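# how would this look folded up:
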Amino acid sequence: MQLASMIFDSSQYWLRNAHIPASIVVGGTKWTPRKPPEDHLLSVDLEIVEGSIATIVSAGTYTRYPHPSMDLRGGIVLPCFVDLHTHLDKGHIWNRAPNPDGTFESALNTVKADAAKNWSADDVYRRMEFGLKCSYAHGTQAIRTHIDAFGEQGEISFSVFRELREKWSDRLTLQAVCLVPLDYFLTSDGEKLADLVADSHGILGGVAYMNPDIEAQIDRVFTLAKDRKLNLDFHTDETDDPHSMTLRYVAQAAIRHKYKGKVVCGHCCSLSVQEDAEANQTIALVKKAGVGVVSLPMCNLYLQDRKPNRTPRWRGVTLLHELKQAGVTVAIAHDNCRDPFYAFGDHDAFEVFNLSVRIAQLDRPYGDWVNAITSNPADLMGLSNVGRIGVGLPANLVLFKARNYSELLSRSQHDRIVLRDGKAIDATLPDYAELDDLARSS
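As a prediction, the model looks like this:
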C-alpha cells in the first residue's frame, strides 16, 4: 500500500495491466485488443496526468514507462458509481424505528410515526450526511435521493439537502426528488411544493398509485414540471398487483404532453407479474416516450411478496432484460438503507450490482450490465462525463484486485481503491456510533 500511495501522489503515472469493461469506454478511444476480450473485459494500460486519463492503450504496448507505474495484475477498473435512486432522509433510523413485521404497509406507518417525532433539521442532516460518507468511501460519485416532502417537512428536508449539496459539491454530485402521493399536486400545497423543488433546482416526483384520478394526477405533475422546466422521477407499480399500470400511464402522459425533459420511473415491479402481451405493450410505450427505468432489487426483494410464515415466491424485480432488449435505458440502484423499508445496506453501489447479478441473472453473458450502475444512471441524471472511462475524462476510478467477474462478484471487495481525480481517497467508513444519540430520540 505504501508503493500505491507513492504512485497516486504523483502528478503523472501509469496503471498497467488493467481490465476494464468495453461498454464503459468512451471518447473515441480506439485500439485493437491482442486477443478477444473475455466477458467483454479489455486488457489495457491507462496513463493518468494531472488527475485525468491521458492515454489508454492495449496492455503491454510499451516495455518501458517514463513515469511511475503500478501493475494491477489484471485487476478490474471501473468508473466511480452512480446511485440513481436513494432515500437518504429515511436512512439509518432502524435502531429506533424497526419494521415490526417487514411488510410494506408497516414500513409506511413506521416511517410516518418516526418522522412526526424525530425529523428535525439536525436529525435529517446527520443521517443524510452519514449516508453520503458511506457512498463516497465505497466509490460513488453521483446520487439522486428522494425526499419526503409533505408540508413543513418538505421545507426542512430540502433546506438540509441544499446545505449538504453545497458542502459536498467537491466530492459528490447530488440531486433531490420530492416524494408525495401524486394527488398532493392537485392541491395548492402541491403547487407550493413544485415551487420549492424549482427553487432548490430539484426534480419533481411522487408515488403513483392506481386510482380513478390517476391520469389527471399525472397530467397535473407534467404540467407543473413543464411550467418550471423540471425533470420528472416517479415511483411506479411497487406492488405485485398485475392490474397496477402506472408506468404505462406515465409513458402515455410523456407522449401526450410531448415532454422534452428526462423522465425516470422506479420499481415497476408489477410489470413482471403481467401477461407478456400486456407487459410488452407497456414496454413499447416506455421506449417511445424515452422513459428510463430504475430497478431496486435489494429493497424489492425484501418487501415484495412478504406474508407471515410463508416463503416468498417472487423476487419483486421488474423486467430488466426485456426493457433493455427493447432499447429502454435501465439502471439499478440502492433505494433504502437501514430503515423500515430495508433493514440492511451500506450505500454501496457495488453491493447493488453484486446482488443484482444474482437476483436478476445479469450474467452469462455479463455484457454491458455494469453500465446499469455507471453510465446509464449518469445519462438519466444528465451527467454526460460521469460513469465512464475515456481519454480526457477525470480519473474517477475504482480499482479492484479481482481479475474477472467471477472473482469480482465472489467477495465483498472491501479492499478496493477509490481514485478521485487520480488521487486515492481515504475510504474509511463512518462509525455507526456517530448516530447513537439519534437512536435514542423519541
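# rest of the way, CA atoms for contacts and neighbours
Will do.
# So which elements touch the helix or strand containing I56?
Using DSSP states H and E, I56 sits in strand 52-58. Identification of packing neighbours for strand 52-58 by 3 or more CA pairs under 8 Å, 6 or more residues apart in numbering; DSSP states H and E yields strand 41-49, strand 389-390.
# Second input sequence below; structure requested for side-by-side comparison:
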Amino acid sequence: MTYSFISPPNAARFVLSNATVPAVTVEHVDVPVTEGLATVDIVISDGMIAAIRPAGAAPADYARTDLRDGMVWPCFADIHTHLDKGHIWPRQANPDGSFMGALDAVRADREANWSAADVKRRMEFSLRSAYAHGTSLIRTHLDSLAPQHRISFEVFADIRDAWKDRIALQAVALFPLDAMADSTFFTDLVTTIRRSGGLLGGVTRMGPELVWQLDTLFRTAAEHGLDVDLHVDETDDRGAETLKAIAEAVLRNGFEGKVTAGHCCSLARQDEDTAARTVELVAKAGIAVIALPMCNMYLQDRNPGRTPRWRGVTLFKELAAAGVATAVASDNTRDPFYAYGDLDPVEVFREAVRILHLDHPLDTAARVVTTSPAAIVGRPDKGRIAAGDPADLVLFSARRWSEFLSRPQADRVVLRRGKVIDRSLPDYRELDSVVGA
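Take a look at the predicted model:
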C-alpha cells in the first residue's frame, strides 16, 4: 500500500468534509467559488455520492474525514492513449527522438513482437498504472494494419470486459488512410471494428486522394454507425491542412456521428487568417480537438544540435474560444513516440497548464482532464462529482492551485465506490521478460 495523506472512514456512510472541489466538475451546488474552487461537504452512502452540500452542512451523525480544504477531484478521463505501444522503449528505443525515428521503431517492433500475449501483458500493465493514478475512462488507439488489427482488437475486447468495473475502455483503429485503397483490407477492418464495438480512426496526410479517403471514411462510418477519431497534422509543416479538409468532409457528407481530431499541430504554424478560417470550419463541423502537450513538445521541432523554437501544440485556446470541444490527454507511454509518462492525468494536467498556458486564470482548467474529455467520448456520466453517481473520487492534500501544480501529488487517495483502493504501482521489473530491462 502506498503512503496516503489521509484515511477516509471504512464505513457505509461517511462525509468528506471541507473538501475543495474544482467548481467545473460539480453540478447543482450553490456555493461561493474562488479561482474556480469551492469548499463543500461530500456525503457518501453505500458507495454512492448521496449529496454535495456547503461546507459544514452535512449530517452531524455521520462518520467523517476532515480534509482541511484538501482538493477532491472526480476520477479522470484520458481519451487519447496508445496502450498497444506502451512500454516497448527498453526493447525498441527511438534512436534520435524524431517523429520518423518513432515511426520506424514502432513498425519494427510491431512486426517482430506484437503477439496477443505481448500486447496483453503491456496493456494490462498500463491499465494498472492508470487505475492507481485515479483514471476511470480511457480511449486507446490501436495500430490496425493487417494482420495486427485482428490481434489487437481481440485482445482489447477481452481486456475491456475484464476491466469494465474499474476503467471504461474504448478503442479506435489507427491506420494510414492510404490503406483504404485495399478494399479487402478496409472491409475486414470495418468488420473487426464493429465486432469489437470500436471506432473508425486513421492518420490523415495531404495528398491527391485525401478528399476520396475522407468521403469514403465518413460514408463508411455513417453506414455502420461508427464514430470517428483521427490523428491529424502531427507536423510543423505549415502546408499540412488536413484538419480543414476533415471539417469540409464532415459538412459535405452531412456526417452526424462524433468526430474527434488529435494533435492538429500544424494549425499553430499557419498564419492568423488561415488558422482562423480552419478554426471556424472545425467549430461549424462540430469536431472535438484533443491536444497532446507532452508528446507533441517531445517530438515536434526536434533537430540534432538545435534548440526547438516552438512547443508543438495546437491552437488550444483559439479552438476553445470558438466553441470547439477541447481536452488534453496522455498520448504515448514509454515508447518511441514518447520515452516517458505513466498514464497519470495529474502529470498531464500539470504539464498542460505550463505548456498551453492554461493558468491566469485557472478557473475552468480542471475540465480538460475531467468533464470535457468524458463528454467528448460520449460518457458525460464520467469526470464529474454529482449526487447519484458512484463515489469515484481522487483526494489530495493540496488546497489551492499553487500547491496542486507544484508537487506530483504522490500521496493522493483514490476512492472507487467509496472505498480506498491500493495505489501501489506495478514494478517495471514485471515487464523484463517481455521487453527487457
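# Where in the second structure does the strand holding I56 of the first structure align, residue-wise?
With TM-score structural alignment applied, strand 52-58 of the first structure matches the range 48-54 in the second structure.
# Any chance you could list what contacts that stretch?
Residues from elsewhere that reach stretch 48-54 of the second structure, judged by CA atoms under 8 Å, 6 or more residues apart in numbering: 29-31, 39-44, 385-391, 417-418.
# quick revisit: have a look at how far, on average, the strand holding I56 of the first structure is from the second structure.
Taking mean CA distance after the TM-score superposition for the first structure, the mean distance separating strand 52-58 of the first structure from the aligned residues in the second structure is 1.2 Å.
# quick one: the helix or strand following that strand to the second structure mean distance?
Once the chain leaves strand 52-58 of the first structure, the next helix or strand it forms, by DSSP H and E, is strand 69-71. Once fitted to the second structure, strand 69-71 of the first structure is off its aligned match by 0.3 Å on average (mean CA distance after the TM-score superposition for the first structure).
# Which residue numbers in the second structure does whichever helix or strand comes after strand 69-71 of the first structure align to?
Using DSSP H and E, the next helix or strand after strand 69-71 of the first structure towards the C-terminus is strand 77-79. Aligned using TM-score structural alignment, strand 77-79 of the first structure spans residues 72-74 in the second structure.
# what's the answer for stretch 379-397 of the first structure, then?
Going by TM-score structural alignment: stretch 379-397 of the first structure matches residues 375-393.
# Likewise for stretch 233-247 of the first structure?
Aligned using TM-score structural alignment, stretch 233-247 of the first structure spans residues 229-243 in the second structure.
# who's in contact with that stretch?
172, 174, 199-206, 259-267, 269-270, 278, 282, 296, 300-301, 312.
# Write a ChimeraX command that selects only the buried members of those residues.
In ChimeraX syntax, the buried subset of the contacts of stretch 229-243 of the second structure is picked out as below (16 or more other CA atoms under 10 Å):
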select :172,174,199,200,201,202,203,204,205,259,260,261,262,263,264,265,266,267,269,270,278,282,296,300,301,312
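# Of the contacts of stretch 229-243 of the second structure, which belong to strands?
Taking DSSP state E, the ones among the contacts of stretch 229-243 of the second structure that sit in strands are 172, 174, 199-203, 259-263.
# The aligned partner of C268 of the first structure in the second structure and R238 of the second structure: what is the separation?
Aligned counterpart of C268 of the first structure in the second structure: C264 (TM-score structural alignment). Separation of C264 of the second structure from R238 of the second structure (CA to CA, to the nearest Å) stands at 11 Å.
# what's the distance between the most centrally placed residue in the first structure and T246 of the first structure?
Among the residues of the first structure, the one closest to the centroid is D83, at 2.1 Å (CA atoms, centre = their mean). The spacing between D83 of the first structure and T246 of the first structure, counted by CA to CA, is 23 Å.
# with the second structure superposed, average distance for stretch 128-135 of the first structure?
Its matched residues in the second structure lie on average 0.5 Å from stretch 128-135 of the first structure after superposition (mean CA distance after the TM-score superposition for the first structure).
# What residues in the second structure pair up with that stretch?
Stretch 128-135 of the first structure corresponds to residues 123-130 in the second structure, going by TM-score structural alignment.
# mind checking how far that stretch is from the chain centre?
14 Å (CA atoms, centre = their mean, to the nearest Å).
# do stretch 251-264 of the first structure as well
22 Å.
# Show me what counts as buried in it.
251-255, 259, 262-264.
# With stretch 27-38 of the second structure instead?
Quick answer for stretch 27-38 of the second structure (16+ other CA under 10 Å): 36-38.
# In the first structure, what residue corresponds to R354 of the second structure?
Under the alignment (TM-score structural alignment), R354 of the second structure pairs with R358 of the first structure.
# Kindly report the same for P308 of the second structure.
P308 of the second structure maps onto P312 in the first structure, by TM-score structural alignment.
# Ok, S152 of the second structure next?
Per TM-score structural alignment, S152 of the second structure is aligned with S157.
# Spell out the secondary structure type for V31 of the second structure.
Classification of V31 of the second structure into helix, strand or coil gives coil, according to DSSP: H, G, I helix; E, B strand; the rest coil.
# Quick check: closest non-adjacent residue to it.
P54 (6.1 Å; CA to CA, 6 or more residues apart in numbering).
# and what of G101 of the second structure?
Distances taken as CA to CA, 6+ apart place N94 nearest to G101 of the second structure, at 5.5 Å, with adjacent residues excluded.
# can you tell me how far the one you found sits from S152 of the second structure?
Using CA to CA, one gets 22 Å for the distance from N94 of the second structure to S152 of the second structure.
# One more: G378 of the second structure?
Counting by CA to CA, the gap from G378 of the second structure to S152 of the second structure is 23 Å.
# Settle it for me: which of the two has more neighbours?
Neighbour totals were compared for G378 of the second structure and S152, and S152 leads with 23 against 10 (other CA atoms under 10 Å).
# Okay, and the more buried one sits in which element?
Take DSSP H and E as the rule and S152 of the second structure turns out to sit in helix 148-162.
# where exactly do the helices run in the first structure?
Along the first structure, counting by DSSP state H, helices occupy 2-8, 104-118, 121-138, 151-167, 188-199, 214-228, 246-256, 276-289, 297-303, 320-325, 349-360, 375-380, 405-408, 436-439.
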